[in-house]
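S.K.: no sequence for this one, just the structure:
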């Protein structure tokens, strides 16, 4: 009997074609609806491999019913939706999709920074709503980006790629990371500093840190109050690193000028969320890596990892606990 693979979101036929030749494959057929937990657990109970999304919780409950499971390939670079300790205890390989999404995510992050600083989304809606009656000197005036200071919290591969883009705008680059990256400092001219120094000195604070117990709720009202009152905060990492209620309060009180958010504490965010009522918030639906080329490459990497493990080979991108 062929090994069984379950995919938790509908993927293009061309991507899964290599698997169909060798394995039994089933997909959740809805592109924009999370697979119900009951369905996921039932499918996991007989699966040899799972291809999962960030919205799928892969934990002890799932591993305990998955007697045949050999690999979980997560369609993301992050894996905070997966209990790595439980996976290790059950002998299940966990794979992610690093590197292939670095540049696309850095492009989106810097684009979000630009859109927020220069009020691009607000201005586009202003025109569409018929509010543009004449030119005036400060109409929808935003913040300059060039020659300003960007502070990057989380200097992994995406952070480094954002730093490269910042240098194209003649920006001074500060960064904070759990470990210092001396080689990157010499390559990019970036300056390492403490978290407190970064939030106090940067004009743009860009969060790219992974979600860990240490980074959860990292950005609070107290942190926002230490920022410049014209600072722009960008989060393209994970929603729970920010206390959203306190971010709202900071924006309303004028502690900071604006926020650009690609991620939220609970996704998808409800249309009535208080943050969405603010004109100085640019909100995106977690599309950091959402270019066609990049997403296709991410899918193919998941497929290659699954095929490798089920064929008794080493996967390309095994997550190390």
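M.R.: Structure's in. What do you need? These numbers come from a predicted model, not from an experiment.
S.K.: all contacts plus neighbour counts: C-alpha atoms, from now on.
M.R.: Will do.
S.K.: now the helices for the chain?
M.R.: Counting by DSSP state H, residue ranges of the helices within the chain are 13-20, 37-44, 60-65, 84-89, 102-117, 120-128, 157-167, 182-188, 195-201, 221-226, 244-253, 292-310.
S.K.: Show me what the last one is packed against.
M.R.: In terms of contact count using 3 or more Cα pairs under 8 Å, 6 or more residues apart in numbering; DSSP states H and E, helix 292-310 is assigned the packing partners helix 13-20, strand 49-52, strand 71-74.
S.K.: can you redo those as a markdown table with distance to residue 4 and mean neighbour count?
M.R.: Listed next are the helices and strands packed on helix 292-310 as a markdown table, based on distance: least, Cα to Cα, whole Å; neighbours: other Cα atoms under 10 Å:
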| stretch | distance to residue 4 | mean neighbour count |
| --- | --- | --- |
| helix 13-20 | 10 | 13 |
| strand 49-52 | 7 | 25 |
| strand 71-74 | 11 | 27 |
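S.K.: let's bring in a second one:
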């Protein structure tokens, strides 16, 4: 008899199709009577599949007495209470590594697009403004000072790519690593010593609003912010004020605090590049993520070690 799992958000169609082949899937996000469903079926649910952007509410997990695993389609697990998972004894798995290259690529894309005004340049041509005048000068990408907050898998992949641009790389994080980059224990010092600050750390209570008004002031009027991590790491009110007041030069943002809503104050700004959390959004990576979601579930239900266990 197929195992019952709870699907908490829409997923790639091919992943949904594979889940339907292997399990009895209950689509939580489409249910009109969620309380009624739990009353009738909560004790049948052995697994949950979710996205890193929503995780699972602790109140919901607490009502699933047979829950064995939460398989995340993504690398982030900040929306899941890991202490509760350990206490209750259910596993949490994610999809690390397979999306590292794509996220790092997008970070470079945002850096280049912002410095070389690619979005504005595209609009300049499409709007027929080229015949009326020049766009204006951008900034060089090669040879600049790049600071990376969070030198994990993704941060190191970004640094490797920046090396090819002759970037002068520094970083900040929990500890100094055996890497050929300058280490700053404090993010304020990191910001003060770079032209582009790249946010690549995991979201947690410790990193919430780690990029605040003081960090942006340290980054300075010639500095730019790139965020491909999570929106919660940046104080968006402080960022908007810094952009409006020319405290910093610009920002390239793929993530926001209240997705899918981005602050409307950013929309009219010419010194920002905005993308809708698409860092891992390639056919290749999304398929690899889907494969790992399925592998994590299969391992749990067949008594094998999880390929990508968080807890």
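M.R.: Done, it's in. Please read all numbers here as calculations on a predicted model, not as lab measurements.
S.K.: Overlay them and tell me the TM-score.
M.R.: After superposition, the two chains reach a TM-score (TM-score structural alignment, normalised by the length of the second structure) of 0.91; 307 aligned residues with a Cα RMSD of 2.2 Å.
S.K.: In a markdown table: the helices of the first structure, plus distance to residue 236 of the first structure.
M.R.: Formatted as a markdown table, the helices of the first structure follow (distance: least, Cα to Cα, whole Å):
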| stretch | distance to residue 236 of the first structure |
| --- | --- |
| helix 13-20 | 27 |
| helix 37-44 | 27 |
| helix 60-65 | 28 |
| helix 84-89 | 23 |
| helix 102-117 | 6 |
| helix 120-128 | 17 |
| helix 157-167 | 10 |
| helix 182-188 | 21 |
| helix 195-201 | 16 |
| helix 221-226 | 17 |
| helix 244-253 | 14 |
| helix 292-310 | 16 |
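S.K.: Nearest to residue 212 of the first structure, out of those helices?
M.R.: helix 84-89 (12.5 Å; Cα to Cα).
S.K.: Identify the residue of the second structure aligned to residue 124 of the first structure.
M.R.: Counting by TM-score structural alignment, residue 124 of the first structure corresponds to residue 122 in the second structure.
S.K.: Also residue 300 of the first structure?
M.R.: For residue 300 of the first structure, the residue aligned by TM-score structural alignment is residue 291.
S.K.: which residues sit in contact with the residue most central in space within the second structure?
M.R.: Centroid-nearest residue in the second structure: residue 229, 4.0 Å away (criterion: Cα atoms, centre = their mean). By Cα atoms under 8 Å, 6 or more residues apart in numbering, the contact set of residue 229 of the second structure is 199-203, 255.
S.K.: rerun at 10 Å
M.R.: 76, 103, 107, 149-150, 154-155, 198-203, 253-256, 277, 279 (Cα atoms under 10 Å, 6 or more residues apart in numbering).
S.K.: just residue 165 of the second structure next, same as before
M.R.: By Cα under 10 Å, 6+ apart, the contact list for residue 165 of the second structure reads 141-144, 159.
S.K.: just those now: which is nearest residue 47 of the second structure?
M.R.: residue 159 (36.9 Å).
S.K.: nearest residue to the aligned residue in the first structure for the closest one other than its sequence neighbours?
M.R.: In the first structure, residue 159 of the second structure lines up with residue 163, judged by TM-score structural alignment. Leaving aside its chain neighbours, residue 163 of the first structure sits nearest to residue 173 (6.6 Å; criterion: Cα to Cα, 6 or more residues apart in numbering).
S.K.: Show me what that neighbour aligns to in the second structure.
M.R.: With TM-score structural alignment as the criterion, residue 173 of the first structure matches residue 169.
S.K.: hmm, back to that, which ones are touching the residue nearest to residue 163 of the first structure?
M.R.: 148-152, 162-164, 166-167, 185, 188-192, 198, 202, 204.
S.K.: same check, this time on residue 246 of the second structure
M.R.: 217, 220-223, 240, 271.
S.K.: tell me the contacts of the residue mapped onto residue 71 of the second structure from the first structure?
M.R.: With TM-score structural alignment as the criterion, residue 71 of the second structure lines up with residue 73 in the first structure. When contacts are counted by Cα under 10 Å, 6+ apart, residue 73 of the first structure touches 7, 49-53, 79, 93-97, 299, 301-306, 315, 317-319.
S.K.: Repeat the analysis, applying 7 Å as the threshold.
M.R.: Neighbour list for residue 73 of the first structure: 50-52, 94-96, 302, 305-306 [criterion: Cα atoms under 7 Å, 6 or more residues apart in numbering].
S.K.: Please list which of those residues are preserved in the second structure.
M.R.: Retained contacts for the contacts of residue 73 of the first structure in the second structure, judged by both residues aligned by TM-score structural alignment, their matches' Cα atoms under 7 Å, are 50-52, 94-96, 302, 305-306.
S.K.: which one among those residues gets closest to residue 21 of the first structure?
M.R.: Residue 21 of the first structure lies nearest to residue 306 out of these, by Cα to Cα, at 13.3 Å.
S.K.: gap between the aligned partner of residue 137 of the second structure in the first structure and residue 118 of the first structure?
M.R.: Using TM-score structural alignment, the equivalent of residue 137 of the second structure in the first structure is residue 141. Distance, residue 141 of the first structure to residue 118 of the first structure, by Cα to Cα, to the nearest Å: 7 Å.
S.K.: which of these two has more neighbours?
M.R.: residue 118 (17 against 13; other Cα atoms under 10 Å).
S.K.: quick one on the thing from earlier: so what's the match of residue 137 of the second structure up against?
M.R.: Contacts of residue 141 of the first structure (Cα under 7 Å, 6+ apart): residue 118.
S.K.: what do you get for residue 233 of the second structure?
M.R.: Contact analysis of residue 233 of the second structure by Cα under 7 Å, 6+ apart lists 203, 207-211.
S.K.: can we see that at 6 Å?
M.R.: The contact partners of residue 233 of the second structure, taken as Cα atoms under 6 Å, 6 or more residues apart in numbering, are 207-210.
S.K.: Sort out which of those are buried, if you could.
M.R.: 208-210 (16 or more other Cα atoms under 10 Å).
S.K.: Which of those residues sits closest to residue 20 of the second structure?
M.R.: Nearest to residue 20 of the second structure among those, with distances taken as Cα to Cα, is residue 208, at 36.8 Å.
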